[in-house]
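Novice: With the input below, show me the fold.
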Amino acid sequence: MQRTDDSPRVLAVFLILAGVIGEIAAFALTIEKIHTLTAPGESLSCDFSVLVQCGANLQSWQGSLFGFPNPLLGLAGWAAPIAVGAAILAGARFARWFWLLFNIGLAGALAFVVWLISQSIFVLGTLCPWCMVTWSVTIPAFLAVTLYNLSRRNIPVSPGVARMATTLYGWLVPMTVGCYLIVAVIAQLRLDVLRTL
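Specialist: As a prediction, this is how the structure comes out:
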């Protein structure tokens, strides 16, 4: 790593905030998972209704896809954006290969989140509050890093694509809101959320 004055400080601050929010959600879900093991049958603090709850998600096989509770992935994984953001603010400059690996990691996180969203809505029929917090930061984190990498050509693209990514980077908030709306519409159509609440 080298120090540089040309650092993406806004991205760095966002990565730290997203990482902290993700860590909080993962920690809360881990505590709830421990509660399901120590006090089976008791409702969880994040169980608000049959529709809005974490219990069904945490106790399903989808909640431990790799043989251990999914929140443990979050506890470990969200440390990376925090570390990257803090390093950038400290003046670090990362090589292209590092940005590519970081982007691949976030792409994996997004793919996992999309799968979890589909399982939650279409299979379990629930909306887990802390899971939704995780979804809400994973989506913009992936978009922000991908657009940054495209605009800086860390991902090999043509100059035209890089310019388009630079323009879209300014539209990150509306794009994120659009993704949220897509999930909300799917949940509404499948679960009739508004009438159930």
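Novice: For the rest of this, base every contact and every neighbour count on C-alpha atoms.
Specialist: OK.
Novice: roughly how far apart are the spatially most central residue of the chain and residue 24?
Specialist: In the chain, the centroid-proximal residue (Cα atoms, centre = their mean) is residue 138; its distance is 1.7 Å. Here the criterion is Cα to Cα, to the nearest Å. By it, residue 138 lies 13 Å from residue 24.
Novice: same deal with residue 95?
Specialist: From residue 95 to residue 24 the distance is 30 Å (Cα to Cα).
Novice: Settle it for me: which of those two has more neighbours?
Specialist: Taking other Cα atoms under 10 Å, residue 95 and residue 24 do not tie; residue 24 has more neighbours (18 against 11).
Novice: To compare against the first, here's the next sequence to fold:
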Amino acid sequence: MIAGLRRIRHSNGWIFGTMLFSACLSLMASFVLSVDALRLAENPAASLSCNINQVISCGTVGASWQAHLFGFPNAYLGLIAEPVVITIAVASLGGTRFPRWFMFAAQVVYTLGVIFAYWLFYQSFVNIGALCPWCLLVTVSTTLVFATLTHVNIRDGNLYLPQRLGSALANAVRADLDAVLVTIWLLILALAVVLKYGSALFA
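Specialist: Take a look at the predicted model:
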């Protein structure tokens, strides 16, 4: 039974299905954040649906300079990037195999994207002092997209790594260490949020 579950987990259907689902969640969150950004631009005092308390407040995060780092709402980047990931996932589920250079480029670009997502999480967690549920969804979903994309690229040898390092990472992926690492990482993030804000999350 365990062997069967592992085969499913390493199948293209599971990997690209997870990538598709995660990218769709990120796209949905980016769309909501984009709409909220327009509402805040019209009225900085607008009451957003996810303004629950002082800690859970999309308005506080959306009004910060970090939310417009490049001069426009950061959510617009998600509206651009996630459809590309969705296209890759859907095409791959249909049997398309993209060139090695393309998958490597996708890895580089999405790595920059996930670094940016975690920079925003850090800013919210440490400096802004408020959390946006939609932003948290983006953080989690981009983590899952990054994990599945990395899994595929390590498995298929798309990253132009030295042979010894590539083989070691491929063995780690086959042993499901990537799934374990991502699970532990997300649990650490959740624990950090609870430890910092505690009951204020539900006040």
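Novice: In structure 2, what range does stretch 97-104 of structure 1 match?
Specialist: Stretch 97-104 of structure 1 corresponds to residues 101-108 of structure 2 when matched by TM-score structural alignment.
Novice: Relative to structure 1, what is the average displacement of whichever helix in structure 2 runs longest?
Specialist: Counting residues, the longest helix in structure 2 under DSSP state H turns out to be helix 12-42. Compared with structure 1 after fitting, helix 12-42 of structure 2 deviates on average by 1.2 Å (mean Cα distance after the TM-score superposition for structure 1).
Novice: Where does that helix end up in structure 1?
Specialist: Helix 12-42 of structure 2 maps onto residues 8-38 of structure 1, going by TM-score structural alignment.
Novice: same check, this time on stretch 131-143 of structure 2
Specialist: With TM-score structural alignment as the criterion, stretch 131-143 of structure 2 aligns to 127-139.
Novice: buried sites along the matching stretch?
Specialist: 127-139 (16 or more other Cα atoms under 10 Å).
Novice: can you put those residues in JSON lines and add secondary structure and distance to residue 65 of structure 1?
Specialist: Shown next, in JSON lines, are the buried residues of stretch 127-139 of structure 1 (DSSP: H, G, I helix; E, B strand; the rest coil; distance: Cα to Cα, whole Å):
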{"residue": "127", "secondary structure": "strand", "distance to residue 65 of structure 1": "18"}
{"residue": "128", "secondary structure": "coil", "distance to residue 65 of structure 1": "16"}
{"residue": "129", "secondary structure": "helix", "distance to residue 65 of structure 1": "19"}
{"residue": "130", "secondary structure": "helix", "distance to residue 65 of structure 1": "17"}
{"residue": "131", "secondary structure": "helix", "distance to residue 65 of structure 1": "15"}
{"residue": "132", "secondary structure": "helix", "distance to residue 65 of structure 1": "18"}
{"residue": "133", "secondary structure": "helix", "distance to residue 65 of structure 1": "19"}
{"residue": "134", "secondary structure": "helix", "distance to residue 65 of structure 1": "16"}
{"residue": "135", "secondary structure": "helix", "distance to residue 65 of structure 1": "17"}
{"residue": "136", "secondary structure": "helix", "distance to residue 65 of structure 1": "20"}
{"residue": "137", "secondary structure": "helix", "distance to residue 65 of structure 1": "21"}
{"residue": "138", "secondary structure": "helix", "distance to residue 65 of structure 1": "18"}
{"residue": "139", "secondary structure": "helix", "distance to residue 65 of structure 1": "20"}
